[in-house]
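Student: Could you look at this predicted model? Sequence included:
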Amino acid sequence: MSDALSRTMEIRKHVVETDRGVVASQHRQAAEAGAEVLRAGGDAVDAAVACAFVCGVLEPWMSGPAGGGAAMHWRADTGEAHALNFGMQAPAKLRVEDFPLSGEGAASDLFPWERVVEDRNIFGAKAVAVPAMVDGLEAAHKRWGKLPWGELLAPAIAHARRGMGIDWYASLIIAGAARDLARDADAAAMFLDEGQWPRAFSWTNAAEDRIDQGRMADSLDILAREGAAALHGGDLGAAMAADIQGKGGYLTREDLAANRAQFHAPLAVPYRDAQLYAMPGLTAGPTMASAFAHLAAQDLGSVDAAYPAYAKALRAAYAERISSMGDDGESPGAPGCTTHFSVVDRDGNMVSNTQTLLSIFGARMVSESTGLLMNNGIMWFDPEQGKPNSLGAGKRCLMNVCPMLGQADGKRFALGASGGRKIVSAVTQLASFIVDFDMDLPAAFHQPRLDLSGGDQILADAALAPGVIAKLEQIAPVSEVFRSLLPYPFACPAGVLDTGAKRSGATEIMSAWGDAVAEPAGA
């Protein structure tokens, strides 16, 4: 797939450093919105709310109010970490018998489950799980926010009123999903040209070609005025549920009222002289904790010598995940539909937030009344019965998200990534780079990585030394790949680091839209 790519091209990103706050996001304009909130005196939580909603407007295929996720919060005043789960769950009226196996082998999207007739667990209204992203953001804001909720949604509303512009990156993303988007009239009307062809980008029309997000703007305005209650039990949620039921799905107003965000004690992960914190429960947090438990028993030596240890630790951790959590794997080449951002404010408060629709463009359908792309969270479940993660009414989804916090040698950091099962490999290695090798963010984010999410195969950055590759081949078959702009062979991380005197932020070097933005000076 990457045979034609240049072997001499080198891409590097500037890593922002400041004595104020920083927002590192998969979308630059979302990071800018968060940084402006910090300038206005907002807490890291306030910046996270603004950033999250702008991401949902400007990367609507990655996340949005009709999705879910999880976040880790660090409160500098109390020295405590908090885990906040706003994951999705199956609707109460879901009927397992509506998802018969087709007998045609593996499914066509992220997970190699047995294929369901008409891919009903992937596309369309029956694939929609109950979202909770808005409630998750509001729960954190109610607890720690400083600025009014409505003000924090204003940047997202403004972007939606204007409409998301189509540049080359957006055009490629839409083109890759055009056939699936054409299945739903409302999705086709929003993202396709005359309902058939992907919106094209050219330098002559880039400024004018925008997606009409007027209905989304109206929905965000309602959320700004009424809060999460509008979606979780209110009229906005009722309209969304009616749209989904009208297209054959199960989502109800009662489902939305019942699925609310929950705070949990974080999963504390001691590692050498560091303390790490991850999400507990049905996330990738326990898998990350397992990987660090395996790493702790090994002497890593130099960073080049550490890669075989990473491969062994992640391989063992994934095996434990599969056997104990019911996640039977994920197609290693498939794109995930997730976004991550990390925030640190000038007081040292941190947020590590991952939000998702699951697949790219979620269920590939839009709620006509709300203008929101819907998730396809039902695909997280194994359609075969009798498995730990089998599909069932009202069950909570098993997510791959892994937002985390860490502290070591007087510095604190917040990390996370998008990329499905690739996430935990990236987060584990980045945290180790910082803890074990005292790397700053520029060094850590430009350092080559491995991915162990493809079963027995090791996916290795081709920039690694031949000697490292040779040692990895003694563990498992190795596939070398060059980091590319699209598709991403590895996860797309975003992180912030606080040394006390300085704060820095970074995003995946190959992410065309991702950037870290410092809080502007002045009030």
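Tutor: Cool, the structure landed.
Student: can we go C-alpha only for contacts and neighbour counts from here?
Tutor: Will do.
Student: just checking, next helix/strand downstream of the longest helix belonging to the chain?
Tutor: Longest among the helix segments of the chain by residue count, using DSSP state H, is helix 303-325. Following helix 303-325 in sequence order, the next helix or strand is strand 336-344 (DSSP states H and E).
Student: Check which element follows that next one along the chain.
Tutor: strand 350-359.
Student: what angle separates that following strand from strand 336-344?
Tutor: Going by axes from the mean of the first three to the mean of the last three CA atoms, to 10 degrees, strand 350-359 is angled at 170 degrees with respect to strand 336-344.
Student: tell me what strand 350-359 is packed against?
Tutor: Secondary-structure packing of strand 350-359 (3 or more CA pairs under 8 Å, 6 or more residues apart in numbering; DSSP states H and E): helix 44-58, strand 68-75, strand 336-344, strand 411-418.
Student: Go through the third one and flag the buried ones.
Tutor: To tie it back to what came earlier, the one meant is strand 336-344. Of all the residues in strand 336-344, those buried under the rule 16 or more other CA atoms under 10 Å are G336, C337, T338, T339, H340, F341, S342, V343, V344.
Student: Make sure the last one is actually in contact with D19.
Tutor: No: in this structure, V344 sits apart from D19 without contact. The criterion is CA atoms under 8 Å, and the distance is 10.8 Å.
Student: Below is an additional structure, to be compared with the one above:
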Amino acid sequence: MNKIFTPLFLVILYFAPLCSAFAQSGRIPVSTDKGIVTSSHKLASQAGAKILSNGGNAIDASIATAFALAVTLPSAGNIGGGGFLVYRGEDGTETTFNFREKAPLAATETMYLGDDGKIKDNANHDGLLAVGVPGTVAGLYQAHQKLGRLDWKQLLKTALKLAKYGYPVSEDMQWFFEWVQAHKEEYPSTASIFLKEDGSLYKNGEILVQKDLFKTLKRIQKKGPDGFYKGKTAQLLADFMANNGGIITEEDLTKYEAEEMQPVKGTYRGYDIIGMPPPSSGGVAVVEMLNILEGFNMTEFGQNSATSLHLMTEAMRRAFSDRAMYLGDSNFNPNMPLKELTSKKYAEKLRQSISIDAASESDSANFNKAHLKYESKETTHISVVDKDGNAVSLTYTLEQSYGSKYIVEGAGFLLNNEMGDFNPIPGYTNSQGLIGTDPNLIAPEKRMLSSMSPVIVAKDGKTVLAIGSPGGRTIINTVLQVILNTIDYHLDIAKAIESPRIHHQWLPDITYFEEWGFSPDTKRIYQEMGHEINTRSSQGRAMGIYIDPETGMRYGAADSRSYSGGAVAEMED
């Protein structure tokens, strides 16, 4: 199967959707009066759209898309990771599903520290001690049992075909193949999947078959979560851990449960904002920033003007400071001040501390007992709206690109390295962005804080926007800017997503600009206000759907920053 050969079912999967309004090009969104799916891989989006065409709802389509991404987007799509799903039904039902990974039972608060009190060998990011107990399978199944329409087995059919018969690898995967080849002695189980039998590299367009992943997905298809958290798959995972220095056991897997939660809610200029509660920090932070910015005439200041960027930065600074101080797993932090953080009164207090033309200063002095940890950008997002108007915003992740880079031997899936999202050094925060506040310290069965920010926006009882993005801590600010671009600057969903972005996270006190799209004069004025600037090549890969409240037409867009992303509309009857 290493030849440049495309199985017939892949040909059909690629081209059948062309019968409908499927193709997206740059700043032109896909439009339809039926259902639509956007994700970071067009084959996965097509899998979801096929489910919609077969009578499935938004939940069904998001699950089919997610399992397909676990095959076609190994850098972030996953069954070995976790995430969050926000749902808003056409009938006004609003709920969320928390399937963030948990710390293993054997985890301890100082498990990554050496005798000198510092992190030893980057162990919170590298190696099997960095792996949290996966949550994706449990979360997707819980959402299906509560809100799905089609039979569970039907939702995995395309993912199974993609694993069994393969799919064409893309150019953006080449660096990982080269990395695996260079580290094949340290990662033999990974090399057995992502290198050819003779140890050579897959080339762009060649077909990657994943037989072990197929078997694992088949067990999940037949038995649901029991096909992952019990039996053969659980044994393979636990044995791999025990044989290679990890601490996740079959007991950890058996005890894992996803959690349905009430969403975090706010308003912005008459729109309802529905987000994910902790351990996601995204819902709280997005609502807090929008509350602050609601007191300024952002439309008058203009999109990406120096003043608008300054005000956004000041809102980001304050929300990220609060994120570090207060947020963590709600099951371990029952007294988090969520109502205050998302209140208009608190936003007014914060707004009064903002000068219209001068930057404030991020100060870590008040966080002497505090450490912001590293979060990688390798997450992925799915937005789905079905023909009835039900909407899903789903973000899930392995953490770093390709997670821990360890494949479970015999099971074929990559493991996350999410334990790095805990604060690893209790009581230590510095100006470079290390944070060690109590709410996000490591504890057995605790879920690590996340920046994932799946959001749904509604107005007058109708959903108008489903949005989310990968990007580590930049996720929150990417989602914020797409919402502002849609509401304040009246851009269509494709232009709202394609627009250039900035990121500020309190510490370090630097604003990162995408290297394109901002004029030199804007940057100069912004710097004269007292802000320090750095640049990055890109920020996030947003996936969004907008519903016109008057016509009901749906417009979907996959960020062109995503190499293989695609927005796919449900096929015509």
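Tutor: Now that the structure is in, tell me what you want to look at. Keep in mind the model is a prediction, meaning the values are calculated, not measured.
Student: What would you report as the TM-score here?
Tutor: Superposed pair, TM-score by TM-score structural alignment, normalised by the length of the first structure: 0.87. Supporting alignment: 487 aligned residues with a CA RMSD of 2.3 Å.
Student: Tabulate the helices and strands packed on strand 350-359 of the first structure in a markdown table, adding columns for distance to L391 of the first structure.
Tutor: Putting these into a markdown table (distance: least, CA to CA, whole Å) gives the following:
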| stretch | distance to L391 of the first structure |
| --- | --- |
| helix 44-58 | 27 |
| strand 68-75 | 18 |
| strand 336-344 | 20 |
| strand 411-418 | 24 |
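Student: picking that back up, with respect to D184 of the first structure, which of the buried residues of strand 336-344 of the first structure is nearest?
Tutor: C337 (18.3 Å; CA to CA).
Student: which residues does the closest one contact?
Tutor: 61-63, 356-362, 418-420 (CA atoms under 8 Å, 6 or more residues apart in numbering).
Student: ok, back up a step: what residues of the longest helix of the first structure count as buried?
Tutor: For helix 303-325 of the first structure, by 16+ other CA under 10 Å, it's 306-321, 325.
Student: repeat for stretch 261-268 of the second structure
Tutor: Buried, per 16+ other CA under 10 Å, within stretch 261-268 of the second structure: P263, V264, K265, G266, T267, Y268.
Student: Taking the buried residues of strand 336-344 of the first structure, tell me the two that lie furthest apart.
Tutor: Longest span within the buried residues of strand 336-344 of the first structure, CA to CA: G336 and V344, 25.7 Å.
Student: Name the residues that touch the longest helix of the first structure?
Tutor: 282, 287-288, 290-292, 294-295, 298, 300, 327-329, 388-389, 398, 425, 429, 433, 437, 450, 452-453, 456, 458, 465, 468, 471-472, 475.
Student: now swap in stretch 45-55 of the first structure and tell me
Tutor: Contacts of stretch 45-55 of the first structure (CA under 8 Å, 6+ apart): 23, 25-27, 29-38, 63-65, 137-138, 140-141, 144-147, 152-156, 159, 339, 341-343, 350-351, 353.
Student: Can you flag which of those residues belong to strands?
Tutor: Secondary structure from DSSP state E places V23, S25, T339, F341, S342, V343, M350, V351, N353 of the contacts of stretch 45-55 of the first structure in strands.
Student: Tell me the one among these nearest to A125 of the first structure.
Tutor: Closest to A125 of the first structure, out of all of these and judged by CA to CA, is T339, at 22.5 Å.
Student: how close does the aligned partner of that closest one in the second structure sit to T395 of the second structure?
Tutor: By TM-score structural alignment, T339 of the first structure lines up with T380 in the second structure. The spacing between T380 of the second structure and T395 of the second structure, counted by CA to CA, to the nearest Å, is 6 Å.
Student: In which helix or strand does the residue lying farthest from the centre of the first structure reside?
Tutor: For the first structure, the residue at maximal distance from the C-alpha centroid (CA atoms, centre = their mean) is G467, at 33.3 Å. Secondary structure from DSSP H and E places G467 of the first structure in helix 466-473.
Student: K387 of the first structure reaches G326, doesn't it?
Tutor: Yes: taking CA under 8 Å as the definition, K387 of the first structure is a contact partner of G326 at 6.7 Å.
Student: When the two are compared, which one has more neighbours?
Tutor: Using other CA atoms under 10 Å, the more surrounded residue of K387 of the first structure and G326 is G326, with 17 against 14.
Student: who's in contact with the more buried one?
Tutor: Neighbours of G326 of the first structure in contact, by CA under 8 Å, 6+ apart: K387, P388, N389.
Student: What residue, apart from its backbone neighbours, is nearest the last one spatially?
Tutor: Going back to what we said before, that points to N389 of the first structure. G326 (4.7 Å; CA to CA, 6 or more residues apart in numbering).
Student: The one you found and T338 of the first structure, how far apart?
Tutor: If you go by CA to CA, the gap between G326 of the first structure and T338 of the first structure works out to 21 Å.
Student: ok, now M350 of the first structure?
Tutor: M350 of the first structure is 20 Å from T338 of the first structure, by CA to CA.
Student: again with G371 of the first structure
Tutor: 19 Å.
Student: what does G21 of the first structure give?
Tutor: Taken as CA to CA, the span from G21 of the first structure to T338 of the first structure is 24 Å.
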